[in-house]
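Peer 1: Below is the sequence, then the predicted model.
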Amino acid sequence: MGLPRTPGRRVARAVARALTKPRPRRRVRLDNDARRAQLLEVGRKTFAERTYDEVSIDDLARSAGISKGLLYHYFPTKRDLYVAGLRATADELLTKTVAAAAPHLPPLERIRAGLDAYLDFVIAHARPFSALLRGGIGSDPEVVGVIESTRTAYVERLLTDTESTPLAVAAASEVPLVRIGVRGWLGFVEAASLEWLQLGRPDRRALRDLLIDTLLATLRTVLGPSTSGAW
């Protein structure tokens, strides 16, 4: 025979259930900048795992632990958050490659160090990198603007960050083929990086050396074979 139920036992069981029941996650109040940064990171992570069309505002709000209304306050549309994430990816890529190309290094070593940082980023952020170059939401003008501004920054960096080299002299003289050649080489770097991600080979060093050899071949064509030793 079991013990008779008493009010005290019922209260004890209720307290035990309350203590063991999972508590709902409390929403953390953040200031505007911190909240926006959090949402941006949530967006980048989510869009890295799934395509743009597979992600809903509900998914994003749930991942951030906030209401849709609060999400809309910072990013009025899913597209706004997506574009902001692409811009953050582009800025991070540019910052890391520029930082790696230390000014005390010889010109060719700066390019080699920058490419190493570029390819490291490609490996570590494969999905965001692919989304950056492929757009993800069609020919959206703002997405295209993010991509083109990044490309322009790289071209200008190559043309101005190699003082006293034939490339810098030719660029200062506004030789048209120089800019065209560098811009074309950058397109090759992007296409080769995407193909490299898909194939999973060769190793990073082999790809980097190919990219450098291609740049030097382009410059020899544009500036003449006698310029090779100047690097």
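Peer 2: Perfect, thanks for sending it. Numbers count the residues shown, from 1 in each chain.

Peer 1: Please make it C-alpha for all contacts and neighbour counts, starting now.
Peer 2: Fine.

Peer 1: which residues in this structure form helices?
Peer 2: With helices called from DSSP state H, the chain shows them at 7-20, 32-49, 57-64, 68-74, 78-100, 107-124, 126-134, 141-160, 166-172, 176-199, 204-223.

Peer 1: Put this next to the previous one:
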Amino acid sequence: MSGTVRRTRLASHERRAQLLAIGVAMLANRRLEDLAIDDIADQAGISRGLLFHYFDSMHEYQVAVTEAVMDDLVERLAQPTAEDGSPAERLRGSLSVYIDYIAERPEMYRSVICGAASGHERVRVLADRTREQIVDLLLSSLRSDDDTGVLAQPAARLGAHAWIAMTEELATRWLENPVIDRDALIGRIVAALPGLLGVETIEGLG
């Protein structure tokens, strides 16, 4: 209960980081719009009013939590996976990270992705920025040292964005109704990429 929480004095940046971490953790089993001021303040051991010393409004807090979630996802995807493997192996490794990340946080994923589609402008901007970062990671991990090839062309980037959108839709529906297993899901997502990029096979890249 809130009356039993022991308050700890933290530096301003530490408190803000703590509040964001609490919000991110809460999204494991609730939607972004269901984050409650009282629950956040209770876990942080602060008064509700102090939350608004760090964030101008609850919406400001939700946007900051969304940014933290998206930054964490990009950071995980940026970590090396099967560095010495083929492009297809590297792609499967990254997709494994992605699918495992959202499978452990289904409510968070639905909230952030679906919320980005219908939510406020700042959330949409964050979602678009994250997709651009993922496209950058995807294309850089697949193409060879020759930056004048197919994957360096605007058409490949267009296809990569379409692939990200498809991946988000498939993942969202799979979370709701996992009619195939994780590996089969990854296989289908990988199989869709060559045509969208304008290449015959992923194995031919790298």
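Peer 2: Everything's here; your move. These figures come from a predicted structure and were not determined experimentally.

Peer 1: Overlay the chains and give the TM-score.
Peer 2: Once superposed, the chains reach a TM-score of 0.86 (TM-score structural alignment, normalised by the length of the second structure), with 203 aligned residues with a CA RMSD of 2.5 Å.

Peer 1: rewinding a little: want to try CSV for the helices of the first structure, with distance to Trp231 of the first structure as columns?
Peer 2: Output for the helices of the first structure, formatted as CSV (distance: least, CA to CA, whole Å):
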stretch, distance to Trp231 of the first structure
helix 7-20, 69
helix 32-49, 38
helix 57-64, 49
helix 68-74, 48
helix 78-100, 18
helix 107-124, 6
helix 126-134, 30
helix 141-160, 13
helix 166-172, 8
helix 176-199, 15
helix 204-223, 9
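
Peer 1: closest to Ala230 of the first structure out of those helices?
Peer 2: helix 166-172 (7.0 Å; CA to CA).

Peer 1: can you give me how far that closest one is from the chain middle?
Peer 2: 30 Å (CA atoms, centre = their mean, to the nearest Å).

Peer 1: Report all helices and strands that it contacts.
Peer 2: In this structure, helix 166-172 of the first structure packs against helix 141-160, helix 176-199, helix 204-223, with contacts taken as 3 or more CA pairs under 8 Å, 6 or more residues apart in numbering; DSSP states H and E.

Peer 1: so the first one versus helix 176-199, what angle?
Peer 2: Angle between the axes of helix 141-160 of the first structure and helix 176-199 is 120 degrees (criterion: axes from the mean of the first three to the mean of the last three CA atoms, to 10 degrees).

Peer 1: Can you check which part of the second structure helix 141-160 of the first structure sits on?
Peer 2: Matched against the second structure by TM-score structural alignment, helix 141-160 of the first structure falls on residues 121-140.

Peer 1: okay if I get the helices and strands packed on helix 166-172 of the first structure as TSV plus distance to Leu39 of the first structure and mean neighbour count?
Peer 2: Below are those laid out as TSV (distance: least, CA to CA, whole Å; neighbours: other CA atoms under 10 Å):
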stretch	distance to Leu39 of the first structure	mean neighbour count
helix 141-160	19	16
helix 176-199	27	16
helix 204-223	32	16
